[in-house]
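> quick one, what's the 3D model for this:
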Amino acid sequence: MIESKRQRRMIANIATYIVLASLTVFCIGPMIWMFLTSLKYEADIVTQTMQYLRAALPSTIMSPSGRSQVSRGL
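Model (predicted):
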């Protein structure tokens, strides 16, 4: 009987953590979307195709020598 209660409690805890993790991802998702959108240029925001990370990264990346290199195809 004790083992059965212990197993039920463990299953309930696992289910609770799965639900809480899902809600956390659901709530943080829009914040991640806003952050990625804030890094895009306006022309990249208003396009027909959706691009996630590549379009969110700045198009100018500094090279190790300190010179700016344009690289759009990350």
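> for the rest of this, base every contact and every neighbour count on C-alpha atoms.
Noted.
> so how far is residue 69 from the spatially most central residue of the chain?
Centroid-nearest residue in the chain, with CA atoms, centre = their mean: residue 32, separated by 5.1 Å. Residue 32 sits 27 Å away from residue 69, going by CA to CA, to the nearest Å.
> now the other sequence, so there's something to compare against:
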Amino acid sequence: MNKVKTVSNTAILLGILTLLLHFAVQAESTVEQDIGELEYTSFCATCHGNDGKGNGPKANQLSAKPTNLTLLS
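Model prediction:
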């Protein structure tokens, strides 16, 4: 009986740890995405535009048209 209880408790613990790890990874990727969006908005969007097509508000002030980032693979 103790062996069955130990196995079931171990399975429950592993399930809980798996869920915690899953949510931790999701939270980290959301934070990284938010940071990336903030950096793009701050440093890139003025030339490349919010949509990345090279039509930002300062694009016409440059000697060369900014790259359309949506075409990069």
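> returning to that earlier point: so the residue nearest to the centre of the first structure belongs to a strand, correct?
No: assessed with DSSP: H, G, I helix; E, B strand; the rest coil, residue 32 of the first structure is helix; it does not lie in a strand.
> any idea how far residue 51 of the second structure is from the alignment partner in the second structure of it?
In the second structure, residue 32 of the first structure lines up with residue 36, judged by TM-score structural alignment. Using CA to CA, residue 36 of the second structure is found at 14 Å from residue 51 of the second structure.
> try residue 18 of the second structure
37 Å.
> tally of neighbours for the nearest residue to residue 38 of the first structure once chain neighbours are set aside?
Among residues not flanking residue 38 of the first structure along the chain, residue 56 sits closest, at 7.7 Å (CA to CA, 6 or more residues apart in numbering). Number of residues near residue 56 of the first structure (other CA atoms under 10 Å) recorded here: 18.
> how about residue 56 of the first structure, what does it touch?
When contacts are counted by CA atoms under 8 Å, 6 or more residues apart in numbering, residue 56 of the first structure touches 36, 37, 38, 39, 40.
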